[in-house]
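[1] coords please:
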Amino acid sequence: MTLTAFLAAAASPVAAAPTRLDPIQLFLDADIVVQIVIIGLLLASIWTWAIIIGFTLRMGRTRRHARKFEDDFWSNSDVDSVMDSRRTKENPSARVAAAGISEYRRSHKKGLRDREAARARVAQAMEGQVAVESDTLADRLNFLATTGSVAPFVGLFGTVWGIMNSFFQIGLQQNSSLAVVAPGIAEALFATAVGLFAAIPAVIAYNRLSNTVNGFEARLTRFADRVHSQISREMEGA
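    Here you go, the predicted structure:
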């Protein structure tokens, strides 16, 4: 090496090695297939959090409306004034009560020739409505269950693809040094990390929110039982 070349090499700035992981740079350096996998997992994670926040707000509002309706229902002797169309449309408890009262009135209009059959129809109408309300509340939770179970495998697919790409680079460059293999492996493992990032909140939220739905279903069932008891007493006096 000549003196001029030595001085030029000494004067040139040495690129500083990264001191921490840069997720954005890992994403930009990744293979197009791994990038697609990561984008899909990030979108699933965003939708998961949207469902969690939306469901939590909706459930809190639904509980307040149900509690208010049930208090008014038991404290007011005029059922028709409580069962207005707007409340029945927006309130699960109101719809459950409306199903039982509607069935009772249809049976009463035809004459209560068989009170036990009428009681059974009223109970069945309210039980069916409770099931409908629970299914409606839990509808979007299926996405959380799907994300929680599928996202790790989607991330694993990105990992396998990235490792395959690393082996391809080894064969292409005829070099098995860590400098050749490490970038591809880092990109691959990043896909797995994103998959877990999407899956873990989805699993936790699904279990927690499912318990919330089950608890609200039990509350509706207890309310339906009380309404059924009240209707049965009215049938006895009819």
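[2] going forward, measure contacts and count neighbours with C-alpha atoms only.
    Noted.
[3] which stretches of the chain form helices?
    3-11, 23-29, 32-75, 79-82, 85-90, 92-110, 115-137, 141-173, 178-237 (DSSP state H).
[4] out of the ones you listed, nearest to residue 17?
    Nearest to residue 17 among the helices of the chain is helix 178-237 (12.7 Å), distances taken as C-alpha to C-alpha.
[5] show me what that closest one is packed against.
    Other elements packing on helix 178-237 under the criterion 3 or more C-alpha pairs under 8 Å, 6 or more residues apart in numbering; DSSP states H and E are helix 23-29, helix 32-75, helix 92-110, helix 115-137, helix 141-173.
[6] repeat that for 6 Å
    helix 141-173 (3 or more C-alpha pairs under 6 Å, 6 or more residues apart in numbering; DSSP states H and E).
[7] buried set for the helix it packs on?
    Applying a neighbour-count criterion of 16 or more other C-alpha atoms under 10 Å, one finds 141, 143-145, 147-148, 150-152, 154-163, 165-166, 169-170 buried in helix 141-173.
[8] for the helices of the chain, give me a markdown table that also has distance to residue 17.
    A markdown table is the format used below for these (distance: least, C-alpha to C-alpha, whole Å):
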| stretch | distance to residue 17 |
| --- | --- |
| helix 3-11 | 18 |
| helix 23-29 | 14 |
| helix 32-75 | 24 |
| helix 79-82 | 71 |
| helix 85-90 | 60 |
| helix 92-110 | 60 |
| helix 115-137 | 52 |
| helix 141-173 | 21 |
| helix 178-237 | 13 |
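[9] excluding its backbone neighbours, what's nearest residue 159?
    residue 188 (3.9 Å; C-alpha to C-alpha, 6 or more residues apart in numbering).
[10] for the one you found, the count of nearby residues, please.
    Around residue 188 there are 28 other residues, counting by other C-alpha atoms under 10 Å.
[11] I'd like the structure of this one too, to check against the first:
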Amino acid sequence: MDQAVNAANLGAAASGLSLWSLFLHAAIVVKLVMIGLVFSSVVVWGIIFDKIVTLRRVNRQAGVFEDKFWSGGSLDDLYETDGAKPVHPLAAVFGAAMGEWRRSSRISGVDLARGGVQERVDRAMNITITREMERLGRWMIFLATIGPVAPFIGLFGTVWGIMHAFGAIAAMHNTNLAVVAPGISEALFATAIGLVTAIPAVIAYNVINNSLSLFEDRMAAFGTEFAAILSRQSEERG
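    Model prediction:
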């Protein structure tokens, strides 16, 4: 009789399970796994939002700067307004190259068309591109890590929860579905959270990484074109 009442109560509890109740009734280890995954999910979405906003901004700023650059105005004037104290990556590339070229031009007797100057300008731009890409790619390693790892963390919580549930079932000496279901549901909830955390991280990493690669190519192409312009001006001065 008591077993029948307990089974009925457990069945009623199982039918009314919510996500919050699944969390509350989970084992402490499973709770810690869930909390860690939820926190990771919040960080993932924060990174996604930050990268989307940042990439849109730098691409828009790069477009405005390129319009100024190709407008035919003075490179020295553009350096003073945008390159000396750059506020976006493309201006930083321009400022690094232009600054190196201007420093070389002040040295008495230096042939600006000589390969050494060109190499220093190219090196300055490459270093700047690398530094700017490292800054833009900050926290991408977190997305790359949490994507493949989160499902396994959730699976660990599930395995632990199932072990805990089976222990409780053995203690009750009752294998009724109403007894088994709540514990199994709590355990599987950890895997669900792991997948919810991992899927956006994997998709975002691929999309954002592709956008970063395209922007790096854009900076490299600008650097190549600007280096050619400086080389021509050096030959004209020489």
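[12] thinking again about what came up before, so the residue nearest to residue 159 of the first structure makes contact with residue 161?
    No - under the criterion of C-alpha atoms under 6 Å, residue 188 of the first structure is not in contact with residue 161, lying 7.1 Å apart.
[13] can you name the residues that contact the most centrally placed residue in the second structure?
    The centre of the second structure sits closest to residue 140, judged by C-alpha atoms, centre = their mean, with a distance of 3.3 Å. Residues counted as contacts of residue 140 of the second structure (C-alpha atoms under 6 Å, 6 or more residues apart in numbering): none.
[14] residue 32 of the first structure maps to what in the second structure?
    Using TM-score structural alignment, the equivalent of residue 32 of the first structure in the second structure is residue 28.
[15] next, count neighbours for its match.
    For residue 28 of the second structure, using other C-alpha under 10 Å, the count is 14.
[16] gap between it and residue 35 of the second structure?
    Using C-alpha to C-alpha, to the nearest Å, residue 28 of the second structure is found at 10 Å from residue 35 of the second structure.
[17] now residue 41 of the second structure
    10 Å.
[18] report how many residues lie close to residue 65 of the first structure.
    18.
[19] for residue 125 of the first structure, same thing?
    Around residue 125 of the first structure there are 21 residues (other C-alpha under 10 Å).
[20] residues in contact with residue 30 of the second structure?
    residue 157.
[21] distance of it relative to residue 36 of the second structure?
    Residue 30 of the second structure is 10 Å from residue 36 of the second structure, by C-alpha to C-alpha.
[22] do residue 10 of the second structure as well
    In terms of C-alpha to C-alpha, residue 10 of the second structure sits 29 Å off from residue 36 of the second structure.
[23] which one of these two has more residues nearby?
    When residue 10 of the second structure and residue 36 are compared for neighbours, residue 10 comes out ahead with 19 against 16, by other C-alpha under 10 Å.
[24] which other helices and strands does the host helix or strand of the more buried one contact?
    Residue 10 of the second structure belongs to helix 2-15 when elements are defined using DSSP states H and E. Judged by 3+ C-alpha pairs under 6 Å, 6+ apart, helix 2-15 of the second structure is in contact with helix 177-237.
[25] the helix it packs on to helix 28-69, inter-axis angle?
    Angle, helix 177-237 of the second structure to helix 28-69, by axes from the mean of the first three to the mean of the last three C-alpha atoms, to 10 degrees: 20 degrees.
[26] map residue 70 of the first structure onto the second structure.
    For residue 70 of the first structure, the residue aligned by TM-score structural alignment is residue 66.
[27] give the full set of residues in contact with that match.
    Counting by C-alpha under 6 Å, 6+ apart, residue 66 of the second structure has no contacts.
[28] quick one: stretch 145-152 of the second structure to the first structure mean distance?
    When the first structure is superposed, stretch 145-152 of the second structure averages 1.1 Å from its matched positions, counting by mean C-alpha distance after the TM-score superposition for the first structure.
[29] residues making contact with that stretch?
    194, 195, 198, 201, 202.
[30] residues contacting the fourth one?
    Read it as residue 201 of the second structure. With C-alpha under 6 Å, 6+ apart, residue 201 of the second structure has these contacts: 143, 147.
[31] and it, what pairs with it in the first structure?
    Going residue by residue (TM-score structural alignment), residue 201 of the second structure aligns to residue 202.
[32] just residue 116 of the second structure next, same as before
    Match for residue 116 of the second structure (TM-score structural alignment): residue 117.
[33] tell me how far its match lies from residue 222 of the first structure.
    In terms of C-alpha to C-alpha, residue 117 of the first structure sits 21 Å off from residue 222 of the first structure.
[34] same question for residue 234 of the first structure.
    19 Å.
[35] same question, residue 40 of the first structure
    42 Å.
[36] look up how far residue 101 of the first structure lies from residue 237 of the first structure.
    From residue 237 of the first structure to residue 101 of the first structure the distance is 16 Å (C-alpha to C-alpha).
[37] the more surrounded of these two?
    residue 101 (20 against 6).
[38] counterpart of the more buried one in the second structure?
    In the second structure, residue 101 of the first structure lands on residue 98 (TM-score structural alignment).
[39] check residue 81 of the first structure too.
    For residue 81 of the first structure, the residue aligned by TM-score structural alignment is residue 77.
[40] give me the neighbour count for its match.
    Residues near residue 77 of the second structure, counting by other C-alpha under 10 Å: 10.
[41] which ones are touching it?
    No contacts exist for residue 77 of the second structure under C-alpha under 6 Å, 6+ apart.
[42] so it versus residue 237 of the second structure, what's the distance?
    Residue 77 of the second structure is 19 Å from residue 237 of the second structure, by C-alpha to C-alpha.
[43] kindly report the same for residue 3 of the second structure.
    98 Å.
[44] same thing with residue 19 of the second structure?
    Taking C-alpha to C-alpha, one finds residue 19 of the second structure at 73 Å from residue 237 of the second structure.
[45] cool, and residue 88 of the second structure?
    30 Å.
[46] the more surrounded of these two?
    Legend: neighbour count by other C-alpha under 10 Å for residue 88 of the second structure and residue 237, higher for residue 88 (18 against 11).
[47] just tell me what the more buried one corresponds to in the first structure.
    Residue 88 of the second structure maps onto residue 91 in the first structure, by TM-score structural alignment.
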